[in-house]
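Trainee: Got a predicted model here, sequence first, then my questions.
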Amino acid sequence: MKSVLAIDDEPTNLLVVQELLEDEFNIECMESADNLEEYLQSNIPDIILLDVNMPGRDGYEICRWLKSEYEYSTIPVVFVSAKDTMEERLVGYDAGAYDYITKPFEYPEFLAKIRQLDKYLDHIYRIKDDYQNAFATAMQAMSGAGELGTIMQFLDDIIDCTTYRQVAERMFQTFTTFGLDVRVQIRVSGEVLSFSPDGEIKPLEEELLAKASGKGRFVDSGTYTFVNFEMVSIFIKNMPVDDQAVYGRIKDNMPSMLNGAEARLRALESEIVLNEKKKALNFAVEKIHSALGSAKHKMLDLKQHNSKLIEHLIGQMEAEFFSLDLTQEKEVYLMKILEKNKEKLASFHDDGQKLEVIFNKVIDRLQKAIN
């Protein structure tokens, strides 16, 4: 039932109004408006029935005051007065009255007007409820759209992350916009890495993350919530359990965010492994290149040494030919043997140079492949 406040300095009039309305309304009566402001601080009636002629402030003045106060301005005021002229009604209308009932009134007419006002208020309250619901829905939609935009920005930003710590730091930045206090644990390449916004994570927090990681996608305990994926888990320490709308949106958004984080972690893991292999291959190529350079210098030294050795041997043999009783044909034959072996040694060196060219081409191709 709706509440009605009747104000009249005649107790008899109040008694009549109370008897007419008490079966359908919660009725309160006041013989003056002196304490009206104090009364309204703890009681807001749906309807006010107001006499015009009263000691102190008259009904018109009281009505103007009510309409000037934001908290009371929407309460419909019905004047119940013996003044029945057009001028009086216009004054009441100008003061902000909803209706004007003349005393003495016919009971059926009085009840009909109050009941009509009751139906009008039902309609107004429904419109107000619909508006509030629509406004709340719109605000939730706007909040959801803003949160979705934040998630999309996060997914775009983590593409540029080149370390696991950078991924965790970008997650902290995003969670901060949601007002969440979070810890992050990443599991990659046989390692377990735990992070907090200030860099230091408590051993107990790290232990809780590890234990919760195998207990399902969401693990809830009061304001604590753990969200688990294969490579990443988060520990939310201040879930807004008192706001079911926000709580629900956070749970809806977390899978998208962590799916994106995990995809980046997988790619980053592969990139890091590939970079390690690339570094190892570069190191091997550098070693091979260094070994070839060293071999080249040794071959040059050997060529010079062999050439000097053959030249010396030829000189010695030419000197000894005079002391040997050899025919000219025999001398020529021996000199040809020495010259042929000299040419073979030169050929061996040329083959070594060709092999060096081949190795250099292989090294160039390896370097192009890994770079």
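Mentor: Received the coordinates, thanks.
Trainee: From now on I want contacts and neighbour counts done on CA atoms only, so please keep to that.
Mentor: OK.
Trainee: Give me the neighbour count for Met239.
Mentor: 22 (other C-alpha atoms under 10 Å).
Trainee: Over to it. Which of the three states is it?
Mentor: Of the three states, Met239 takes coil under DSSP: H, G, I helix; E, B strand; the rest coil.
Trainee: just checking, it touches Phe226?
Mentor: No. Contact criterion C-alpha atoms under 8 Å: Met239 and Phe226 do not qualify, at 10.0 Å.
Trainee: Do you have the helices of the stretch 251-371 of the chain handy? List them.
Mentor: In the stretch 251-371 of the chain, the segments counted as helices under DSSP state H, counting those that start in this stretch are 328-370.
Trainee: Check the stretch 101-250 of the chain too.
Mentor: All helices of the stretch 101-250 of the chain, identified by DSSP H, counting those that start in this stretch, fall at 107-157, 164-177, 203-212, 244-321.
Trainee: Take this one as well and set it beside the first:
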Amino acid sequence: MSERKHILVTDDEPLNLELMSEILEDDYHVSCVSSGAECLTFLKENTPDVLLLDVAMPNMDGYQICRAIKSDPSLALPILFVSARGSLEERLSGYEAGGDDYLVKPFDNQELLLKVKSMLKFVRKQHELNIQLNEIAMMAMTNSGEIGHLLNFLRHSFECNDLDALTKAVFSTLKQFSLNGTLQYAHSGNVLATFDTSGIYKPVESELLQMTKQQGRIFNHNNRSIFNFENCSLLIKNMPSKHDEKYGRLLDHLCMLMEGVNSRVTSILRQQIVQKNSDNNKALMINTKKGITKIQSDLQKQKKTAIRISQALLNQLETDLLGLGLDDDQEIHITTLVDDNVTKLMNVYDDHHAIEDFCKEVVSALDKNNEP
């Protein structure tokens, strides 16, 4: 059986106190005081559920008492004015003082009971509403803190230039939610890497992530949830029960987290491709420069070798002509013939200057492209 509600009646007329006490005592625990001072003293040591308050009393009227009570946060109780003064002005004065309802004397017994019952119902509803508001406030604070974790991750993720750094940021965020999981990266259907919050992942977990890739954005099984995105998947191993109020929030938060992870993975992979192409181009330019420099060197060596051979040929020819018994005209003819062809050969090598100049231009252009 529930405890009876406590009603405090304040009135300077003993007859009124006796009347209201008789009406209420069958249903409620009733206390009576005859002045404002007694009322305030009583409230310091007791906490009634409803106060019935007369207006016209000596020394301190009902409005003054009401204002004194409402000014003290520890005395939060509903006040029902019970007065012979029922004009609009009096009622407005009562409401301005902080009263919750107004009953005019003389009154019907049932009317008093209904008023008190209504006041208690109001108190109960207000209490329930306060509980709900507190729960909503706590939930809002919790949700705000959780969203703060996500925002911190998103800010930090822009500083992550590789998958290892990104993984640390993800696992740090999961720790804020008291969650354990396995994170897998993939590209074009190929698994790039798999990481676990414990440091070691089980092969079966990696396989599960691959097998559930086509099972939709979220795949749930008991206390495990898998979140699938294009370039990454996350297995959470300790999700709360579906009946837990945190469950729905965590699903939303983890989807937001993985959407950010997927976006950053895509960016990192693109950066790696660009860097790889850049490295390949640099290597190609270096090898091309080496090749052209070698061509220049070989051309110079060939020209010097040709000059040396031609000079040796002319010297040998002059020596050999002396022993052939040729007349002067014949010697001059042969010597001139050889000289002319040697000159033509040198002219051919002189034409290589254009090739050398072109090679120098190419090397110079490659040097500029390699500058930081």
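Mentor: The structure has been received and is ready for your questions. Nothing here was measured: the structure is a model prediction, and the numbers come from that model.
Trainee: which of the helices of the stretch 101-250 of structure 1 sits most buried?
Mentor: Mean neighbours per residue, mean count of other C-alpha atoms under 10 Å, is largest over those for helix 164-177, with a mean of 17.
Trainee: Against which helices or strands is that one packed?
Mentor: Applying 3 or more C-alpha pairs under 8 Å, 6 or more residues apart in numbering; DSSP states H and E, one finds that helix 164-177 of structure 1 contacts helix 107-157, strand 182-188, helix 244-321.
Trainee: What span of structure 2 is the second one aligned with?
Mentor: Under TM-score structural alignment, strand 182-188 of structure 1 corresponds to residues 181-187 of structure 2.
Trainee: For that stretch, what is the distance to the chain centroid?
Mentor: Relative to its chain's centre, stretch 181-187 of structure 2 lies at 18 Å (C-alpha atoms, centre = their mean, to the nearest Å).
Trainee: returning to what we had before: quick one: which of the helices and strands packed on helix 164-177 of structure 1 is nearest Asn13 of structure 1?
Mentor: helix 107-157 (12.1 Å; C-alpha to C-alpha).
Trainee: Just want the angle from that closest one to helix 164-177.
Mentor: Helix 107-157 of structure 1 and helix 164-177 meet at an angle of 170 degrees, taking axes from the mean of the first three to the mean of the last three C-alpha atoms, to 10 degrees as the criterion.
Trainee: Return the angle between stretch directions for helix 107-157 of structure 1 and helix 244-321.
Mentor: Using the same axes, to 10 degrees: helix 107-157 of structure 1 against helix 244-321 is 10 degrees.
Trainee: Who are the packing partners of helix 107-157 of structure 1?
Mentor: On a contact count with 3+ C-alpha pairs under 8 Å, 6+ apart, helix 107-157 of structure 1 meets helix 11-21, helix 164-177, helix 244-321.
Trainee: Rebuild these as CSV, extending it with distance to Ser347 of structure 1.
Mentor: Output for those, formatted as CSV (distance: least, C-alpha to C-alpha, whole Å):
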stretch, distance to Ser347 of structure 1
helix 11-21, 128
helix 164-177, 57
helix 244-321, 10
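Trainee: The helices and strands packed on helix 164-177 of structure 1: which one's closest to Met231 of structure 1?
Mentor: Smallest distance to Met231 of structure 1 across these (C-alpha to C-alpha): 4.8 Å, for strand 182-188.
Trainee: so the closest one versus helix 203-212, what angle?
Mentor: In terms of direction (the same axes, to 10 degrees), strand 182-188 of structure 1 departs from helix 203-212 by 60 degrees.
Trainee: Now do strand 182-188 of structure 1: everything it contacts.
Mentor: Outside strand 182-188 of structure 1, the residues within contact range by C-alpha atoms under 8 Å, 6 or more residues apart in numbering are 164, 168, 172, 175, 192-197, 201, 205-206, 209, 230-237, 265, 269.
Trainee: gap between Asn262 of structure 2 and Leu269 of structure 2?
Mentor: Separation of Asn262 of structure 2 from Leu269 of structure 2 (C-alpha to C-alpha, to the nearest Å) stands at 11 Å.
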